[in-house]
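In: okay, sequence plus prediction incoming.
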Amino acid sequence: MTVRALVPLLWLALASSASAAGPRIVIDPGHGGAKTGALGAAEQVEKALVLQLSLKLRERLEEETGAQVFLTREKDALLPLPDRVTFANGKRPDLFMSIHANSMPTRKLRERVEGIETYFLSASASGAGARATADRENADAPRAQAVQNDSTLNFILHDLVRMDAHAGSSRLAYAIHQRLIASTGASDRGVLQAPFFVLTGVEAPAVLIEVGYISHPQEGARLARADYQEKLVSAITSGVKDFLKDMRKRDAHAEETAGPPQVAAPTSP
């Protein structure tokens, strides 16, 4: 059996164990501690808003999906970006979501730019705006990542698993984004790609959600309202449920088509 042929079987084994106990989800509330994130027009700070949303989202996901949901931080505390990735992989999640609120740097742009963006990982950004957003969110990232000293086989397996996770990240991003726009009526700024550090190395479908522009006078005010937060939480939960349903269908199909493993015949002496 080839190394590439092992990947669907690895995902199938992980999915089977996860389904017995419910899906495992990691939510990453952005920033925290001294890193406040974006600042809103009405003295809002991103770190507090996204933590509030993440706590509500955890409760809703647990209720509606039976998921085991883990937060990278549950209070106003600073957690370095590499530690968030390590924490996520340690939970062996079925999916990972990093929650953020966006901002614009100038008064003119702050008054004009609003809307929701959903990202998945790419080495290159979808455009200048996506690049700028990634640069802001990556401001606290280390300049270089340590390379693990894995065997060649492990390196290949990990790389292939990440490739499969990347395809899942795209599906997860679109599932969540469509629900968010339909539920909130917010400006649709699209599903985009960018090199976010916090998504790098997560060995599961992973997305970063910019729930709106906290810097926009009207949208920033909406983000602070309980009824609007309810719309965001409900939409993200619905998107996650859509993704998990799709993943179960794919797992069932993979199980049907995988067949028994092929073992190479012994060579003649």
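Out: That came through, no problem. Fair warning: this is a prediction, and the values are worked out from it, not measured in the lab.

In: from now on I want contacts and neighbour counts done on CA atoms only, so please keep to that.
Out: Will do.

In: can you give me the helices for the stretch 1-150 of the chain?
Out: Residue ranges of the helices in the stretch 1-150 of the chain, as given by DSSP state H, counting those that start in this stretch, are 3-21, 46-65, 81-90, 107-112, 128-137.

In: give me the residues contacting the shortest one.
Out: Taking CA atoms under 8 Å, 6 or more residues apart in numbering as the criterion, the residues outside helix 107-112 that touch it are Ser103, Met104, Ser215, His216, Pro217.

In: this is the comparison structure:
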Amino acid sequence: MMVRPLALVLSLASLLAPVSSRAAERPARIVVDPGHGGAKEGATSPKGVLEKDIALQIARRLRTHLEKDLGAQVLMTRDEDLSLDLPERVEFSNKQRPDLFLSIHCNAMPTKRTRARVQGLETYFLSANASNATARAAADRENAEAPSARQTRKQSTLAFILQDLERTETHQDSSRLAYAIHPKLISATGGSDRGVLQAPFYVLNGVEAPAVLIEVGYLSHPEEGKRLSRADYQETLATAITEGVRVFLAEVRKRDTPRRAAGPQVAAPSTP
């Protein structure tokens, strides 16, 4: 029996529906991605503290809170000082079929004057165009580890069609996730609010789930760099991100409730 091309596309698209709307009544499955690792050190504080280490420390604390406070199932792209390419992070995440993807990073400024002045928190979701020069600079810095265009695998026309069908709601949910997390971070830390921004981050582009990249502060700033190294401040960050995820999951579950008769529902945080 022949399958018409359009029917094939729609059939495959149904398999690629946003994870948030196809998840069964089970713990939320969340991938946490500590940026950099191994030889890829990322930003450096005035005292020589490395972004790769801070990101991993915060990610481990975040995993603990997501598991304990929300009952989530958490998988980490790395749980040690390991070099991991950006395509490997994306591939790992998609194999897990997660409900959410959270990438943890620290920001930095390039000059002595801006290092002394610029601090604050930013939360990003994917866009082809950066919100502003700051967002573009952040994406360029994080994307420096991405493969060149010649190395990336060419995609078929069908793959592009499926991505378009899939990404509409996923992109909207990424925006909702960013706006759920960011206010919690600012309220909890009292840090400078540099906003929810959009940028073409490589690691967000391929993830088949609502995904955000969180710049938890400027490691290059003398005072903020010190705070990011403190265990109590890292706990504050992890708790705030967890509360933002709780808000997002509750919103998505409420939105998807009318779909009960049509299919499985979004994972929801368990009651602590």
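Out: Right, received. Where do you want to start? It should be emphasised that the depicted structure is a prediction, and the values quoted were computed from it without experimental measurement.

In: out of the contacts of helix 107-112 of the first structure, who's nearest Ala139 of the first structure?
Out: Set against Ala139 of the first structure, the nearest of these by CA to CA is Ser103 (14.2 Å).

In: who's in contact with Asp81 of the second structure?
Out: Gly37, Gly38, Lys52, Asp53.

In: so what corresponds to it in the first structure?
Out: Matched to the first structure by TM-score structural alignment, Asp81 of the second structure sits across from Asp76.

In: to which residue of the second structure is Ile116 of the first structure aligned?
Out: Match for Ile116 of the first structure (TM-score structural alignment): Leu121.

In: if I look at its match, how far off is Arg78 of the second structure?
Out: 23 Å (CA to CA, to the nearest Å).

In: do Tyr124 of the second structure as well
Out: 21 Å.

In: quick one, which of these two is more surrounded?
Out: Neighbour comparison, Tyr124 of the second structure and Arg78: the larger count goes to Tyr124, with 30 against 20 (by other CA atoms under 10 Å).

In: list the residues that contact the more buried one.
Out: Ala178, Val196, Leu197, Gln198, Ala199, Val212, Leu213, Ile214, Glu215.

In: my guess is Phe101 of the second structure meets Ile30, correct?
Out: Yes. Taking contacts as CA atoms under 8 Å, Phe101 of the second structure lies within contact range of Ile30: 5.9 Å.

In: between those two, which is the more surrounded one?
Out: Using other CA under 10 Å as the criterion, Phe101 of the second structure and Ile30 rank with Phe101 on top: 29 against 25.

In: distance of that one from Ile186 of the second structure?
Out: 20 Å.

In: and if you look at Pro200 of the second structure?
Out: For Pro200 of the second structure relative to Ile186 of the second structure (CA to CA), the value is 23 Å.

In: swap in Gln57 of the second structure?
Out: 20 Å.

In: just the buried ones among the contacts of Asp81 of the second structure, please.
Out: Neighbour counting by 16 or more other CA atoms under 10 Å classes Gly37, Lys52, Asp53 among those as buried.

In: now the contacts of helix 107-112 of the first structure as JSON lines including distance to Leu223 of the first structure and neighbour count?
Out: Listed next are the contacts of helix 107-112 of the first structure as JSON lines, based on distance: CA to CA, whole Å; neighbours: other CA atoms under 10 Å:
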{"residue": "Ser103", "distance to Leu223 of the first structure": "13", "neighbour count": "23"}
{"residue": "Met104", "distance to Leu223 of the first structure": "16", "neighbour count": "21"}
{"residue": "Ser215", "distance to Leu223 of the first structure": "10", "neighbour count": "31"}
{"residue": "His216", "distance to Leu223 of the first structure": "10", "neighbour count": "24"}
{"residue": "Pro217", "distance to Leu223 of the first structure": "10", "neighbour count": "17"}
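
In: what lines up with Glu208 of the second structure in the first structure?
Out: In the first structure, Glu208 of the second structure lands on Glu203 (TM-score structural alignment).

In: tell me if I'm right that that match and Val161 touch.
Out: Yes. Using CA under 8 Å, Glu203 of the first structure is in contact with Val161, at 6.9 Å.

In: more crowded one of these two?
Out: Between Glu203 of the first structure and Val161, counted using other CA under 10 Å, the more crowded position is Glu203 (24 against 19).

In: which residues are in contact with the closest residue to the more buried one other than its chain neighbours?
Out: For Glu203 of the first structure, ignoring the flanking residues on the chain, the nearest one in space by CA to CA, 6 or more residues apart in numbering is Arg162 at 5.7 Å. By CA under 8 Å, 6+ apart, Arg162 of the first structure lies in contact with Gly201, Val202, Glu203, Ala204.
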